[in-house]
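**Q** Here's my sequence, what's the structure:
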Amino acid sequence: MPTETTVATTPAALRRAADLWPDGLAVVDEQWGDPIELTWTHLLAAVRTTAAALVAHGVGAGDRVAIWAPNCAQWPIAALATQWAGAVLVPLNTRYTALEVVDVLERVDARVLVVAGRFLGADRLADLVALDEWSELTRPPATVRIRLEAGDETRDDAVDWDDDLAASADESHRAEADRRAEAVAPDDLSDVLFTSGTTGRSKGVMAEHRQTIAGAHAWGANGRLSPDDRYLMVNPYFHTFGYKAGILPCLLFGTTMYPLAVYDTTGAMDLVERHRLTVFPGAPTIFQTILDDPTRPDRDLSSLRLVVTGAAIVPVVLIERIQSDLGVDTVITAYGLTECSGFVSTCTPEDDDVTVATTCGRAFAGMEIALSDAGEVLARGAMVMRGYLDDPAATAETIDADGWLHTGDIGTIDDAGNLRITDRLKDMYICGGFNVYPAEIEQTLARIPEVTEAAVIGVPDDRLGEVGKAFVTVRPGSTLDADTVVEFCRGRLANFKIPRSVVVVDAFPRNASGKILKRELR
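**A** Down below sits the predicted model:
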């Protein structure tokens, strides 16, 4: 098992994987029709072909390619092909509405959009085309559509992944893509991941290849990944947890990817049992559902050796049950944020249950952590982003002159170096593993004609960890009710951002300067 790597770009990592494990399985996807099984040699070939097709569609070095699709075999192919062609990957949250996607496409000036076809009753491309906002795009991107469900038809307004994509490239395009792959440098941009900001508008986090690879390698080495491992991927690929702690560590350590687009307890256990899967990261709620499933005692999940969780407080008893009831030897918790490619601190396989459950461990290899005088968690090192897209002011506010990234979280560090997150400087809360920033929701609520002011907080939820609770003041005589507010948010906000409850108040508690006191609302 390689514990060190000299590669610092994803094209170099893919070439290395094909050299080291040519016949090893890279991806197995049984979700749609005929199963897809790709060795590392096959994956490299698919990536080169797709990269050539992107070049044929006008993608240049440094251009942006967006992917709006659930976990499937085509996702890592498209992502790695984008970077093979010298372009920049822009993952899009599958829970985004069409309006939210158009906003991102405009801001990154995407050259190509790779989008899923009909899936779970929705057709994302059809939703995009139906928007009037399409006309505001200065240059609508070329579109590649992945047909997932049986019977889904091709569309005239998109290139079909299966039938037309490869045919659009010739040998000159392939040669140009290969030339660009060789030319990709460690300090070139690898991706732009969007995360909501406290100003109410999402921020594009720019990461370089060297930062992305450093984080993925540190994560995989800590989990002791190897070509013998088979990785169940329920974390969305558009998220750092699914992409940089999922696809890329597998690329670096030869681990087989098993994507799962929609999590359900039975489906996950079926995959583990049938393929003897060994690695299973996910939010704490996922493992709670498996432990509580009445059919679980009849399942053979003994192949699992590594569970990685986080993004919420983890009860000690949950760690103990994962080990005892599921027979998992190693359970690890970690802490990260998109601005650090998802990697700040982690527990290790040697840590005891209490340390794993009550702390975020020590700094990842290549990272440092410290506390400001106010107790804010600071992070510095190899994984810290280049900055925010087109927002130097926000970058300067987040990364200080000494290179410390200010996380906005309050914490403590014990004598052993273990980090504990105790509070948040910002109002962000985590719903089902996704960061939610109230300012974005408050701006949406402010567009309701009857609403005069709004404030949103996160409140505990047994299933999702936290959910949004909205407080609003309304115009005199208004009969606005909670159902109307929630319905207004649908189509404007991703589901995880929509408040689960709404309270109409006469007035907000405020401090001397007039700012709403959210701590009193809590």
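
**Q** switch to C-alpha atoms for all contacts and neighbour counts from now on
**A** OK.

**Q** ok, now how distant is residue 501 from residue 379?
**A** Computed as CA to CA, to the nearest Å, the residue 501 to residue 379 distance reads 35 Å.

**Q** More neighbours: which of those two?
**A** residue 379 (26 against 16; other CA atoms under 10 Å).

**Q** residues in contact with that one?
**A** 344, 367, 368, 369, 370, 404, 405, 406, 407 (CA atoms under 8 Å, 6 or more residues apart in numbering).

**Q** wait, is the fifth one part of a strand?
**A** Yes: the secondary structure assignment for residue 370 places it in a strand, going by DSSP: H, G, I helix; E, B strand; the rest coil.

**Q** Number of residues surrounding it?
**A** Residue 370: 19 neighbours (other CA under 10 Å).

**Q** measure it to residue 96 for me?
**A** 34 Å.

**Q** before we go on, could you also do this sequence so I can check it against the first one:
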Amino acid sequence: MEPILTTPAALRRAVRTWPEKIAIVDDQWSSTDSPHVALTWSEFSAAVVTFAGALVASGVAPGDRVAVWSPNSYHWPIAALGVHHAGATLVPLNTRYTAGEAIEIIERSDAKAAIVSGEFLGSDHLAELMSDHRATMPDVVVGVTLNGSSVVPDGAVSWADFLDRATDESRREAESRADAVAPDDISDILFTSGTTGKSKGVLAEHQQTVAGSRAWGANGQLSDEDRYLMVNPYFHTFGYKAGILPCVLFGVTMIPLAVYSPTEAMKLAEKQRATVFPGAPTIFQTILDDPARSDHDLSSLRLVVTGAAIVPVVLVERLQHELGVDTVITAYGLTEASGFVSTCTPDDDDETVANTCGRAFDGMEIRLSEEGEVLARGTMVMRGYLDDPAATKETIDEDGWLHTGDIGTIDERGNLKITDRLKDMYICGGFNVYPAEIEQALARLDGVTESAVVGMSDERLGEVGRAYLTVRDGSELDEAAVIAYAKQHLANFKVPRSVVFLDAFPRNAAGKILKRELA
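**A** Just a heads-up that it's a prediction; the model follows:
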């Protein structure tokens, strides 16, 4: 059988293999017991082709970039795979971005179209962009209204009206473009913050993306009998490449959840008889500790996959014994490797799962540099960074080894353990946070003379930021003002949770701030 090396090829095989099996169920917007949306693989594929046809009819050409800034709902996988089907490149945007952060990515990626959510959780991304940034927005802006309304701002088109643009001719053109998608075409550009404070766009090819998703799904022994509760955001590799795409490759039913809470997750898991439930450790901690957990039947769960933070052995044991989950797996990855570097397997014991990141994924290899830095090489490693050959050369050496910036150890069985970070990055609620970006934002706050941000241990989120500041004489800045300013300019997970004012920073002989002493 010819190998599947592109997402259009994967979707076509899903339709051939499981035409009448359910591809996606989304009832989080429904006020009744019946699902708002339930699509078979045949129906899901038809929706993808229609979306692709609408892109074609709207002037999106092969190789163009299309941004998606929207929470988990049935729209997201249709849009993502529709972008690929039209021969274009997907640019996911973090839903926690401010409008200013989002428009920067849209501009830097030169997106020709943007799919943007309307009113959601007290904010309206679509209205913000169309009122404050209309001049720099692409010509094609599609509004995803999650509250049942079809009203969108001037200059945008509703989801339904956009789909109506597709014609038989444009659908045929989309199918022709899907035929032409090559394994080494760029499938997506995921932006990840850099140590300079400027985000980098990671260029991933179809074959790299699909290889990682296939390896992840095979390791979890996914099948068309599985039902996947998706709390990991789709804009993240965990939700997109370890979520949507493995479902396409293995025929798994997708069950999106846009806003995580233990109550909603348990209700959905019970109602939809979810079998697969990946997420950050804090998610499972909140479920295990929820006093109402016994009110929900979670016996259908068979696989939990976690990572992105230290995983206590007791958490693995509780998931198995209290929730009855047969298999708990931890893994390690980074965006530059499509999210896939190493993983534990279903056969590993609790100590291995909790204390290591397992062995290299199929298609990958890992080793340590002389300094102990984790290096990764293989089929999932990115082509490079968008418009940044210098950073690409610095990150991927001449032998193809990706320098992760993490310090680790590898035991005699090949299990990787991350022990530290070469850089200052910390992980808040599963999201990588780079202090340099926060420090640059705080530098623009009147009164601040210098800042240093470090990650501090937090029981719920793993780590949260603490900002250390020196200020001008006479400045009346206080902690509340600094945090309020950060909230205006940064996504929530980047906002420091506490602020300490110093007379002077501890420094080394070269004058560099000693962050370890601060922490």
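
**Q** Mind checking the TM-score on these two?
**A** The TM-score (TM-score structural alignment, normalised by the length of structure 2) is 0.98; 515 aligned residues with a CA RMSD of 1.1 Å.

**Q** and which of the contacts of residue 379 of structure 1 is nearest residue 445 of structure 1?
**A** The nearest member of the contacts of residue 379 of structure 1 to residue 445 of structure 1, counting by CA to CA, is residue 407 at 26.7 Å.

**Q** What's the match for the closest one in structure 2?
**A** Under the alignment (TM-score structural alignment), residue 407 of structure 1 maps onto residue 404 of structure 2.

**Q** again, but for residue 512 of structure 1
**A** By TM-score structural alignment, residue 512 of structure 1 lines up with residue 509.

**Q** Helix or strand: which one has that match?
**A** Per DSSP states H and E: residue 509 of structure 2 is located in neither a helix nor a strand.

**Q** coming back round to it: just say helix, strand or coil for the match of residue 407 of structure 1.
**A** strand.

**Q** Surely it touches residue 372?
**A** No: contact criterion CA atoms under 8 Å: residue 404 of structure 2 and residue 372 do not qualify, at 10.9 Å.

**Q** ok, the two, which is more surrounded?
**A** Legend: neighbour count by other CA under 10 Å for residue 404 of structure 2 and residue 372, higher for residue 404 (20 against 17).

**Q** so what's the more buried one up against?
**A** 334, 373, 374, 375, 376, 395.

**Q** quick one: the residue lying closest to the third one once chain neighbours are set aside from residue 336 of structure 2, how far?
**A** What that stands for is residue 374 of structure 2. Nearest residue to residue 374 of structure 2 in three dimensions, chain neighbours excluded: residue 368, at 4.8 Å (CA to CA, 6 or more residues apart in numbering). Distance from residue 368 of structure 2 to residue 336 of structure 2, counting by CA to CA: 17 Å.

**Q** how about residue 500 of structure 2, what's its partner in structure 1?
**A** Residue 500 of structure 2 maps onto residue 503 in structure 1, by TM-score structural alignment.

**Q** Next up, the contacts around the closest residue to its match other than its chain neighbours.
**A** Nearest non-adjacent residue to residue 503 of structure 1, counting by CA to CA, 6+ apart: residue 471, 4.8 Å away. Contacts for residue 471 of structure 1 (CA under 8 Å, 6+ apart) come out as 454, 455, 456, 502, 503, 504, 505.

**Q** now with 6 Å?
**A** 454, 455, 502, 503, 504 (CA atoms under 6 Å, 6 or more residues apart in numbering).

**Q** Which member of those is positioned nearest residue 323 of structure 1?
**A** Residue 323 of structure 1 has its nearest neighbour among the contacts of residue 471 of structure 1 in residue 502, at 39.5 Å by CA to CA.

**Q** which SS class is residue 459 of structure 1?
**A** Under three-state DSSP, residue 459 of structure 1 comes out as strand.

**Q** Buried residues, the helix or strand harbouring residue 43 of structure 1. List them.
**A** In this structure, residue 43 of structure 1 sits in helix 40-56 according to DSSP H and E. By neighbour count with 16 or more other CA atoms under 10 Å, helix 40-56 of structure 1 contains the buried residues 40-56.

**Q** what do you get for stretch 461-475 of structure 1?
**A** Buried residues in stretch 461-475 of structure 1 (16+ other CA under 10 Å): 464, 465, 466, 467, 468, 469, 470, 471, 472, 473, 474.

**Q** which one in structure 2 is aligned with the second one?
**A** For residue 465 of structure 1, the equivalent position in structure 2 is taken to be residue 462, counting by TM-score structural alignment.

**Q** What distance do you get for that match to residue 417 of structure 2?
**A** 17 Å.

**Q** With residue 349 of structure 2 instead?
**A** For residue 349 of structure 2 relative to residue 417 of structure 2 (CA to CA), the value is 15 Å.

**Q** More neighbours: the two, which one.
**A** More crowded of residue 349 of structure 2 and residue 417, by other CA under 10 Å: residue 417, with 21 against 13.

**Q** so which strand or helix has whichever residue in structure 1 pairs up with the more buried one?
**A** In structure 1, the residue matched to residue 417 of structure 2 (TM-score structural alignment) is residue 420. For residue 420 of structure 1, the enclosing helix or strand under DSSP H and E is strand 419-424.

**Q** just checking, what packs against that strand?
**A** If you count contacts as 3 or more CA pairs under 6 Å, 6 or more residues apart in numbering; DSSP states H and E, strand 419-424 of structure 1 packs onto strand 405-413.

**Q** quick one, strands of the stretch 301-450 of structure 1?
**A** Applying DSSP state E, counting those that start in this stretch to the stretch 301-450 of structure 1 gives strands spanning 306-310, 330-335, 345-346, 362-363, 367-371, 376-381, 387-388, 405-413, 419-424, 429-431, 434-436.

**Q** and the third one, how far from structure 2 on average?
**A** If I follow you right, that is strand 345-346 of structure 1. Taking mean CA distance after the TM-score superposition for structure 1, the mean distance separating strand 345-346 of structure 1 from the aligned residues in structure 2 is 0.2 Å.

**Q** residues making contact with that strand?
**A** 334, 335, 360, 361, 362, 363, 364.

**Q** what about 8 Å?
**A** With CA under 8 Å, 6+ apart as the test, strand 345-346 of structure 1 has contacts from 332-336, 360-364, 367, 369, 419.
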